[in-house]
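**Student:** pasting the sequence and the predicted coordinates here, then a few questions.
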Amino acid sequence: MKKTWLAIETATEACSVAISDGQNLWQDVVVAPNRHSDLLLPMIDGLLAHAGLQLAQIDAFACGVGPGGFTAVRLGISTIQGLAIASGQSIYPVSSLQALAVAAPGEPTLVAFDARKGEVYAAAFRSDDAGIPELIGAERVCRPEDLVWPPTPGPWRGLGTGWNQYAQHWSAVRCWRADAYPQAAQVLQIARRRATAGDPGVPPEALEPHYIRPSQAEEGK
């Protein structure tokens, strides 16, 4: 098992970096919309210094790959690719929706990010025995009124910025938190579990964003 990890998550308003050496976990999180490009590299350098590590000591990388803001997701992808290429290591891509679901271990969770244009990025998860969220159905982008939530009876928890604007469409869900963002430590937790199960990750050049919705450039083709 690879022991020393660096993970980043940039898909939403929160920019975060996490490092783990197998015994300790360090994380830096800043909620600063539209400032990720200014913050990310200094946060990485600062956290490496705080952990007393050099980039060459990182054994594996993980990255939240979206969905989320296109520019923010691309920034995370390109940054982690550069770091992994420089150190010759693989990358573990993690859904940003799944990452946030880690914040509610053991609870069925409905994650929704504000996707603009009157839509949400949305997915439902249940945790496995190790507390890792497993996707129910598919991740999607849609109008909030098109989601039939909760998908099954029971005590579901809502998480994510989509609940701030659209909770009225899912009134059967009584417990939700809109000021929750996916974080790098959650990305790292999922990636490390996959590595333990034998997943080798992907080469840096194979890492792709998980937009769900086509970007404006793709829509223009």
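**Tutor:** All right, it came through fine. In this text the structure is predicted, and so the values were computed from the model without any measurement.
**Student:** all contacts plus neighbour counts: C-alpha atoms, from now on.
**Tutor:** Will do.
**Student:** buried ones in the top helix by length along the chain?
**Tutor:** Ranked by residue count, the top helix of the chain under DSSP state H comes out as helix 70-87. Across helix 70-87, burial judged by 16 or more other CA atoms under 10 Å covers 70, 72-78, 80-81, 83-84, 87.
**Student:** kindly report the same for stretch 15-26.
**Tutor:** Taking 16+ other CA under 10 Å as the neighbour-count basis, stretch 15-26 is seen to contain the buried residues C15, S16, V17, A18, I19, S20, D21, W26.
**Student:** distance between the ends of it?
**Tutor:** Length of stretch 15-26, first residue to last, CA to CA, to the nearest Å: 14 Å.
**Student:** below is an additional structure, to be compared with the one above:
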Amino acid sequence: MSTKILALDTATENCSVALLVDEKVYVRSEVAPRDHTKKVLPMVDEVLKEAGLTLTDLDALAFGRGPGSFTGVRIGIGIAQGLAFGADLPMIGISTLEAMAQGVYRQHGESQVACAIDARMSEVYWGRFSRQEDGTWAQTDAECVTPPQTAADNSQADESTWFTAGTGWDAYSEQLEGIKFATEKSKVLFPDAEDIVQLAKFELAKGNTVDAEDASPVYLRDTVAWKKLPGRE
């Protein structure tokens, strides 16, 4: 049976779209932190035209559900929902952290990945993932938002080398120096739809889809404490 999944992600500075048609993947990706709304739909049109398909030919629409930039995650899910509604497609939300782990496997062939996205406010979106024999990923450290120093302090030593992924490693290099396991730097800084679509294939096979109206983001940071201006307490 043919599998056709469209994936898009705008959760970080990277804007990306990928279309999986059986084993062939059509991709578009560009680091464009302020132009997601301008670039993502043309990218969708391009990959569909390249494959000779329309939205109604697809089996599902996958999206980066976060964590990431609040605005970026909202843009991605909003556009994905609009496309899914129009074509009556089920949706699949994929962790941006897990997508980066998949990216490390795609680029380096490594199966143990420590992910840290710069979450601003002196925190990182953190998670560690181990690739399983069936191609899925298990969480060694559950996804969370945490100060990088806390991630280092709470890390557990083991004999493995973990490849790093994400902008958090460079943004908080000093705080993460105390990590208790060996690390090696990868090329992966951002999630990419090319990896999201591969993870979505497993979820679709399991029937793990939602209706468009039920698709939801994962911010990890549920509340943001803003300092009040003087006189406005």
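**Tutor:** Yep, it's here. Not measured: the values here are computed from a predicted model.
**Student:** follow-up on the earlier one: and the buried residues of stretch 15-26 of the first structure, which is closest to G160 of the first structure?
**Tutor:** If you rank those by distance to G160 of the first structure using CA to CA, C15 comes first, at 14.7 Å.
**Student:** so where do the strands sit in the second structure?
**Tutor:** 4-9, 14-21, 24-31, 60-66, 91-95, 112-118, 124-131, 137-146, 161-165, 182-185 (DSSP state E).
**Student:** against which helices or strands is the longest helix of the first structure packed?
**Tutor:** Judged by 3 or more CA pairs under 8 Å, 6 or more residues apart in numbering; DSSP states H and E, helix 70-87 of the first structure is in contact with strand 5-9, helix 36-51, strand 60-64, strand 91-94.
**Student:** dump the ones you listed to CSV, plus mean neighbour count.
**Tutor:** CSV is the format used below for these (neighbours: other CA atoms under 10 Å):
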stretch, mean neighbour count
strand 5-9, 30
helix 36-51, 16
strand 60-64, 29
strand 91-94, 26
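**Student:** export the ones you listed as CSV, with columns for distance to G201 of the first structure.
**Tutor:** Below are those laid out as CSV (distance: least, CA to CA, whole Å):
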stretch, distance to G201 of the first structure
strand 5-9, 12
helix 36-51, 21
strand 60-64, 9
strand 91-94, 5
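**Student:** out of the buried residues of stretch 15-26 of the first structure, what pair is the most spread apart?
**Tutor:** Farthest pair in these (CA to CA) is C15 and D21. Separation: 20.9 Å.
**Student:** give me the nearest residue to R143 of the first structure, chain neighbours excluded.
**Tutor:** E119 (4.4 Å; CA to CA, 6 or more residues apart in numbering).
**Student:** gap between that neighbour and R157 of the first structure?
**Tutor:** 20 Å.
**Student:** same check, this time on A7 of the first structure
**Tutor:** A7 of the first structure is 26 Å from R157 of the first structure, by CA to CA.
**Student:** one more: Q165 of the first structure?
**Tutor:** For Q165 of the first structure, the distance to R157 of the first structure (CA to CA) stands at 16 Å.
**Student:** need the contact list for the nearest residue to V173 of the first structure once chain neighbours are set aside.
**Tutor:** Setting aside the residues directly before and after it, V173 of the first structure is nearest to W156 in space (CA to CA, 6+ apart), at 6.2 Å. By CA atoms under 8 Å, 6 or more residues apart in numbering, the residues touching W156 of the first structure are E107, P108, T109, L110, P150, V173, R174, C175.
**Student:** next, the contact list for the most centrally placed residue in the first structure, please.
**Tutor:** Centroid check for the first structure by CA atoms, centre = their mean gives S96 as the closest residue, at 2.5 Å. S96 of the first structure sits next to E9, A11, G64, V65, G66, P67, G68, P182, V187 when contact means CA under 8 Å, 6+ apart.
**Student:** no further questions, thank you.
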